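> Sequence isn't available, so here's the structure alone:
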């Protein structure tokens, strides 16, 4: 999934983790574990690849994704924070959609490896650049636990004196064999259809994917299950700390419109996002924290 990137190792961080760069110096954290392979970028603390040995990849990455310091990466698990989509305030101030976390440079703070798993922590703290966009003091930590599955925990800590509100998502792109042969179970019974002016609608018990979808489902009580028929597997997604689950696939017209996705890229991806999308967001008081989490297996 990432062999086309042609990376060179610049630093060994542990026995199974290295810092690598492409020809432009863009930085990647590459994990070669006996049981799985994975990759992050320091740009956005962005998981771009995860694959258990001898299995199909779990995470989708666009073959034409752009890697630079300005744009979000198409695919993987972008960290949308401290807001989801475009808010009225962000639009009025011409601020970046989905916030700034996914286009900020993070630091690796912890690497802990065993024979079964690797745990990593990435951190981003308030600085002059973030305060010019969102004037709050914070420390954002992405804890990643990788084994035979992916567990991502986004911890928002308020290090300032005032309460702040935030929204966002772990915008997970799942890799599937053929989207037309996939169905989804476990979603809530109602959703807001972003392709139809946000109208509230009743959901099907089992959702087939046969066209573009951009829907915000009410929070579900159990797992969301993607039936990836042509890979003969079920992808199970468990979310906590969220107020909704976003289901998204741009379909052919959407894929064609993206410069960083092949025209047929929509055929092998499905987004199931652990999200905070309500206008109320999550209030985090001074000295307190909140965790948004997704487990994919």
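Perfect, thanks for sending it. Predicted model, so just to flag it, every value in this text is computed and none were measured. Numbers count the residues shown, from 1 in each chain.

> CA atoms for contacts and neighbours, from now on please.
OK.

> Which residue is most remote from the mean position of the chain?
When distances to the mean C-alpha position of the chain are computed (Cα atoms, centre = their mean), the maximum falls on residue 161, with 29.2 Å.

> Give me the distance between that residue and residue 290.
16 Å (Cα to Cα, to the nearest Å).

> quick revisit: tell me which element the residue farthest from the centre of the chain is part of?
Applying DSSP states H and E as the criterion places residue 161 outside every helix and strand.

> Excluding sequence neighbours, find me the nearest residue to it.
Leaving aside its chain neighbours, residue 161 sits nearest to residue 286 (5.1 Å; criterion: Cα to Cα, 6 or more residues apart in numbering).

> who's in contact with the one you found?
158-163 (Cα atoms under 8 Å, 6 or more residues apart in numbering).

> Out of the residues you listed, give me the one that has the most neighbours.
Tallying neighbours with other Cα atoms under 10 Å puts residue 158 at the head of the contacts of residue 286, with 23 neighbours.

> Could you verify my assumption that that residue touches residue 284?
Yes - counting by Cα atoms under 8 Å, residue 158 does reach residue 284; the two are 6.3 Å apart.

> Overlap in contacts, those two.
Joint contacts of residue 158 and residue 284 (Cα under 8 Å, 6+ apart) are residue 164.

> Could you count how many residues lie near residue 179?
Residue 179: 23 neighbours (other Cα under 10 Å).

> May I have the residues that are in contact with it?
Per Cα under 8 Å, 6+ apart, neighbours of residue 179: 209-210, 228, 266-270.

> among the residues you listed, which are in strands?
When these are checked against strands (DSSP state E), the matches are 228, 269-270.

> Check whether residue 52 really touches residue 32, as I assumed.
No - judged on Cα under 8 Å, residue 52 makes no contact with residue 32 at a distance of 10.5 Å.

> more neighbours, those two?
residue 52 (18 against 14).

> what separates that one from residue 31, distance-wise?
Distance from residue 52 to residue 31, by Cα to Cα: 12 Å.

> Identify the contacts common to those two.
residue 37.

> Can you tell me the element the spatially closest residue to residue 111 that is not a sequence neighbour falls in?
Of all residues not flanking residue 111 in the chain, residue 120 sits nearest, at 4.6 Å (Cα to Cα, 6+ apart). Following DSSP H and E, one finds residue 120 within strand 118-125.

> Take this one as well and set it beside the first:
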């Protein structure tokens, strides 16, 4: 086999270290959470807080799986933020390689008394990253869910990043409570609320490019199975209130989250399934 999986640590967190000729990666079974992805010849794609804690807490960084609800949407106030998938140990299936050298990893979430829905995740690791969440409804009634792949993308300086693919979209500003319209590229210096961002964009097209002039690269992000995307960075003041984000580290990431959230609710009939997916490619600066 051309790949290896070994037990290791990342910032003190237990992980499976994955090595292939095309990339390296790190995966936490707690949360079923990808914590590192480095294509051969490129830099780290994901950010993980050096202060992140592991089980039983959720891990700050990488790609947390928010499921079966996003935030606490349509839920009681006492439930865990973003659901229980990111606080549960997942089961890893036997990996396989395809003819192109990509490594396929399947993970399943154990059943939970909080929902009859079942969840499986597929990771395809190669020169790019592909990730998919498939939810199945084995019950005899229609059920609803919201969810997200809460990706923390590593950037050289969030204050210099801009994101294409959002111009003209309406978004819910979670800070102001308003619904506004994006004008031009997303950037943290937006005069309507400079220095921070917590936005759920509606009727999103699923094609975004994160331009990073400091790291001299672009991340092309393609999503399917959703009509919403979340763009989040807490800014300096917000990070100061977060115990697991060092004060100086808030400019080191921008979250671009493939999501079914807010207006974009998935309703699954009995026996039906739904897949939310993203693909991430690292490209040179334009």
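Now that the structure is in, tell me what you want to look at. Owing to the predicted nature of the structure, the values given are computational and were not obtained by experimental measurement.

> Of the contacts of residue 286 of structure 1, which ones are shared with structure 2?
Shared with structure 2 under both residues aligned by TM-score structural alignment, their matches' Cα atoms under 8 Å, the contacts from the contacts of residue 286 of structure 1 are 158-163.

> Residue 203 of structure 1 maps to what in structure 2?
Residue correspondence to structure 2 (TM-score structural alignment): residue 203 of structure 1 is matched to residue 182.

> Could you double-check that its match lies in contact with residue 163?
No - using Cα under 8 Å as the test, residue 182 of structure 2 is too far from residue 163 to be in contact (11.3 Å).

> the more surrounded of the two?
When residue 182 of structure 2 and residue 163 are compared for neighbours, residue 163 comes out ahead with 21 against 15, by other Cα under 10 Å.

> Okay, the alignment partner in structure 1 of the more buried one and residue 167 of structure 1: tell me how far apart.
Aligned counterpart of residue 163 of structure 2 in structure 1: residue 184 (TM-score structural alignment). Separation of residue 184 of structure 1 from residue 167 of structure 1 (Cα to Cα): 25 Å.

> ok, for the most centrally placed residue in structure 1, nearest residue in space, not its chain neighbours?
When Cα atoms, centre = their mean is applied to structure 1, the residue found nearest the centroid is residue 77 (2.3 Å). Among residues not flanking residue 77 of structure 1 along the chain, residue 172 sits closest, at 4.4 Å (Cα to Cα, 6+ apart).

> who's in contact with the one you found?
For residue 172 of structure 1, the contact set (Cα under 8 Å, 6+ apart) comprises 59, 75-78, 271-274.

> Kindly recompute the last result at 6 Å.
Counting by Cα atoms under 6 Å, 6 or more residues apart in numbering, residue 172 of structure 1 touches 77, 271-273.

> Nearest to residue 246 of structure 1 among these?
residue 273 (4.9 Å; Cα to Cα).

> And that closest one, what's its match in structure 2?
So, by TM-score structural alignment, residue 273 of structure 1 is matched to residue 257.

> That match belongs to a helix?
No - with DSSP: H, G, I helix; E, B strand; the rest coil as the criterion, residue 257 of structure 2 is located in strand rather than a helix.

> And it, how far from residue 96 of structure 2?
As judged by Cα to Cα, residue 257 of structure 2 and residue 96 of structure 2 stand 27 Å apart.

> With residue 106 of structure 2 instead?
From residue 106 of structure 2 over to residue 96 of structure 2 (counting by Cα to Cα), the distance is 9 Å.

> farthest pair in the kept ones among the contacts of residue 286 of structure 1?
159 and 163 (9.7 Å).

> gap between the counterpart of the residue farthest from the centre of structure 1 in structure 2 and residue 270 of structure 2?
Residue 161 of structure 1 maps onto residue 140 of structure 2 when the alignment is built from TM-score structural alignment. Using Cα to Cα, residue 140 of structure 2 is found at 5 Å from residue 270 of structure 2.

> Can you give me the neighbour number for residue 172 of structure 2?
Applying the criterion other Cα under 10 Å, we find 18 residues in the vicinity of residue 172 of structure 2.

> Confirm for me that it is in contact with residue 200.
Yes - contact between residue 172 of structure 2 and residue 200 holds when scored by Cα atoms under 6 Å: they sit 5.2 Å apart.

> With structure 2 overlaid, how far apart is the host helix or strand of residue 156 of structure 1 on average?
Applying DSSP H and E as the criterion places residue 156 of structure 1 in strand 150-158. Mean deviation of strand 150-158 of structure 1 from its aligned counterpart in structure 2 after superposition (mean Cα distance after the TM-score superposition for structure 1): 0.5 Å.

> re earlier: sort out which one of the kept ones among the contacts of residue 286 of structure 1 lies nearest residue 65 of structure 1 for me.
Among those, and counting by Cα to Cα, the member closest to residue 65 of structure 1 is residue 158, at 32.8 Å.

> Excluding chain neighbours, what is closest to the closest one?
Per Cα to Cα, 6+ apart, closest to residue 158 of structure 1 is residue 138, 4.7 Å.

> Stretch 41-49 of structure 1 aligns to what range in structure 2?
The aligned range for stretch 41-49 of structure 1 in structure 2 is 28-36, by TM-score structural alignment.
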